[in-house]
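Undergrad: here are the coordinates; sequence isn't available:
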């Protein structure tokens, strides 16, 4: 810690809330992302971060400076996440919940229990815990690439299949770069236990993530190729042009839409669902990013205007869309920096 941080620490220990705010400000966004990876939910991550900051404030007198402040904050946040995970159901994707639906007209009743994996907004997150910085602000290109890779939907979903401690070990070691000894200190265990958990966690995650990350897919496509793909996708969707959309989808494309339990597998089934259900009303789409991936804020016409109805995150493979992950939970709206409605149709 530099002299300024030592002064802030001393002031915070003396009860200066503003000093504590300044001391922890630079760490909040990455701690938020850590909580998201641990819990698979932006809303649970918000709860965990608030609990972590409260715990850090109350426990600041116990910080002896044997580790960096950042390491100590990760210790507090990791244990907060483990406690929270112990009392809440594991977050899952639609295929983990049930088989693909054969009928586009039977979507099932919404499952409102907190079981669904949620998207991560790449821009600043609301809720009083973020200063508007992106996750990769200030990082060199290689580090920024890694950070985006480790909030991708498939990776975060795979993490949720790990027991809590294994999940924490994998994130602390592979994502955050802590040594085995540092991770052991954070988790109150031994380096040998950390290394053992690490091996099991890596094997489980490797079975559940694609061969290439979304960052690798996007790099192969290139910025111009990505822009063209998103542009064509938006144009086809807004025209309700199912044949044009199908040319952009992989043969085994999936369409998921929690909290509705139904999901569709394969280009033909997705096309039928789009034609018979989704395009019964007009839509307008705004390109955004989420989880380090192309995404769309989706506005559905209600007879007068276009309110925000979904956030769709696109996963790519070999230049085609392999997964449309539509998130319909209205509670997620406040986390995305997009208009809540569009008053007039696009010309």
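TA: Looks like it arrived, so ask away. Keep in mind that this is a model prediction, so the values were computed, not measured.

Undergrad: C-alpha from now on. contacts and neighbour counts both.
TA: OK.

Undergrad: Does anything pack onto the strand or helix carrying residue 155? Which helices or strands?
TA: If you go by DSSP states H and E, residue 155 is part of helix 153-159. Counting contacts by 3 or more Cα pairs under 8 Å, 6 or more residues apart in numbering; DSSP states H and E, helix 153-159 packs against helix 17-39, helix 191-208.

Undergrad: Identify all contacting residues around the longest one.
TA: Under the contact criterion Cα atoms under 8 Å, 6 or more residues apart in numbering, helix 17-39 has outside partners 5, 8-9, 11-12, 42, 44-46, 48-49, 57, 70, 74, 77-78, 81, 85, 90-91, 120, 129-131, 133-135, 150-151, 156, 159-160, 164, 167-168, 171.

Undergrad: Which neighbouring elements make contact with the next helix or strand after that helix?
TA: Per DSSP H and E, the first helix or strand lying C-terminal to helix 17-39 is helix 42-59. Contacts defined by 3+ Cα pairs under 8 Å, 6+ apart place helix 42-59 against helix 17-39, helix 69-85.

Undergrad: To residue 341, which of the ones you listed lies closest?
TA: Smallest distance to residue 341 across those (Cα to Cα): 26.9 Å, for helix 17-39.

Undergrad: Can you give me the buried ones in the closest one?
TA: 19-20, 23-24, 28-39 (16 or more other Cα atoms under 10 Å).

Undergrad: Same check on stretch 206-223?
TA: Under the neighbour-count criterion of 16+ other Cα under 10 Å, stretch 206-223 has 209, 213, 214, 215, 217, 218, 221 buried.

Undergrad: could I get these as JSON lines with secondary structure and distance to residue 285?
TA: Shown next, in JSON lines, are the buried residues of stretch 206-223 (DSSP: H, G, I helix; E, B strand; the rest coil; distance: Cα to Cα, whole Å):
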{"residue": "209", "secondary structure": "coil", "distance to residue 285": "28"}
{"residue": "213", "secondary structure": "coil", "distance to residue 285": "25"}
{"residue": "214", "secondary structure": "helix", "distance to residue 285": "21"}
{"residue": "215", "secondary structure": "helix", "distance to residue 285": "23"}
{"residue": "217", "secondary structure": "helix", "distance to residue 285": "23"}
{"residue": "218", "secondary structure": "helix", "distance to residue 285": "21"}
{"residue": "221", "secondary structure": "helix", "distance to residue 285": "22"}
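
Undergrad: Below is structure B, check it against A:
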């Protein structure tokens, strides 16, 4: 059956046809929800609500826009409602950096932290796009970009994503959001300004391109070798002078080689580790296991923020549920 046949059948109540339609758009909608909400778990919840609302509303779909555009309208509406119901996500470097490596604070509970995105949950339409658009889509799920998005009001976030990531015109975006092109253009201008204040000079895609595939592999290999052998000096040699080490849901974070080195030596390397390279948020990442009580246990998910061939941000996520997500590839397992 063609997609148009599936639309007609689904509107008539054929659940199998709707399932096929949903599957075609599932991952790109999930990526959109992740950009909006900053959490793969919240994105999965939003996606499920989107598909339920779409199934219920499909008989009223009149075909004045494409089904894909209509689904984005539903998904964006769901995400806006979710974003307005919950507190804004905390920055992983909320508060000043610490120098006391013995006190990391108590984990801050609840869905309040930005979370990383596994590669297999990212938008898989990038393979069908032209290189420039695919590059932009990968940039739009980078950790720093998604973190910066969360500082924007939800409507500005939606406008920016619809206009600059998904490529909808001002008129199309206005129709999606139930507003005017003038309001869309105004929100886009404010969103661009807010984003520019928080984004690094170069994206991770640019940093990775500068390194090349072999350079990236070599850097990650050296990082893994130094970490697994607890070689603090070798690891510090890979870091920028102003490196940050964040680790939500713990509130503590460290800045600069000196304090990061002390934290590594006195706390992190108190037990053995093993690391496996992974693509996280379209960037270099690591899945980490820690040896404790005679067994290897989930340790953390790390995203490496690269700058000029060195590591400028070690974003460690120490929630075991996140490690499980990267192993199982299912946000719904949490």
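TA: Done, it's in. Keep in mind the model is a prediction, meaning the values are calculated, not measured.

Undergrad: List just the one of the helices and strands packed on helix 42-59 of structure 1 that sits closest to residue 98 of structure 1.
TA: helix 17-39 (20.8 Å).

Undergrad: mean distance, that closest one to its aligned residues in structure 2?
TA: Aligned to structure 2 and superposed, helix 17-39 of structure 1 gives a mean residue distance of 0.7 Å (mean Cα distance after the TM-score superposition for structure 1).

Undergrad: For my notes, confirm residue 240 of structure 2 occurs in a helix.
TA: No: assessed by DSSP: H, G, I helix; E, B strand; the rest coil, residue 240 of structure 2 does not belong to a helix; its assignment is strand.

Undergrad: and it, what pairs with it in structure 1?
TA: Applying TM-score structural alignment, one finds that residue 240 of structure 2 aligns to residue 250 in structure 1.

Undergrad: Now do the same contact list for its match.
TA: 267, 317, 320, 321, 322.

Undergrad: Go through those and flag which are in strands.
TA: Counting by DSSP state E, the contacts of residue 250 of structure 1 place 317, 320, 321, 322 in strands.

Undergrad: What is the equivalent residue in structure 2 for the first one?
TA: Alignment of residue 317 of structure 1 against structure 2 is given by TM-score structural alignment, with residue 307 as its counterpart.

Undergrad: how deep is that match tucked in, by neighbour count?
TA: Using other Cα atoms under 10 Å, residue 307 of structure 2 is surrounded by 22 other residues.

Undergrad: which residues touch it?
TA: Taking Cα under 8 Å, 6+ apart as the test, what residue 307 of structure 2 contacts is 207, 240.

Undergrad: Could I get the full set of helices for the stretch 101-250 of structure 2?
TA: Here the stretch 101-250 of structure 2 has its helices, by DSSP state H, counting those that start in this stretch, at 131-139, 143-149, 154-160, 170-177, 181-196, 204-228, 232-236.

Undergrad: closest to residue 322 of structure 2 out of those?
TA: Nearest of these (Cα to Cα): helix 143-149, 14.8 Å.

Undergrad: residues contacting residue 180 of structure 1?
TA: 173, 191, 194, 195.

Undergrad: Next: residue 165 of structure 2.
TA: Neighbours of residue 165 of structure 2 in contact, by Cα under 8 Å, 6+ apart: 136, 137, 140.

Undergrad: Is it possible to get CSV of the helices and strands packed on helix 153-159 of structure 1 that adds distance to residue 338 of structure 1?
TA: As requested, those are exported to CSV (distance: least, Cα to Cα, whole Å):
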stretch, distance to residue 338 of structure 1
helix 17-39, 20
helix 191-208, 31
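
Undergrad: Nearest approach to residue 290 of structure 1 belongs to which of these?
TA: helix 17-39 (12.5 Å).

Undergrad: quick one: the closest one aligns where in structure 2?
TA: Residues 15-37 of structure 2 are where helix 17-39 of structure 1 lands, counting by TM-score structural alignment.

Undergrad: before we move on, back to that, could you export the buried residues of stretch 206-223 of structure 1 as a markdown table, including distance to residue 263 of structure 1?
TA: Listed next are these as a markdown table, based on distance: Cα to Cα, whole Å:
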| residue | distance to residue 263 of structure 1 |
| --- | --- |
| 209 | 19 |
| 213 | 23 |
| 214 | 21 |
| 215 | 25 |
| 217 | 24 |
| 218 | 25 |
| 221 | 27 |
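
Undergrad: one step back: closest to residue 284 of structure 2 out of the helices of the stretch 101-250 of structure 2?
TA: Comparing the helices of the stretch 101-250 of structure 2 by Cα to Cα, helix 204-228 comes nearest, at 7.6 Å.

Undergrad: on that earlier part again, just the buried ones among the contacts of helix 17-39 of structure 1, please.
TA: 8-9, 11-12, 42, 44-46, 48-49, 57, 74, 77-78, 81, 85, 90-91, 120, 129-130, 135, 150-151, 156, 159-160, 164, 167-168, 171.
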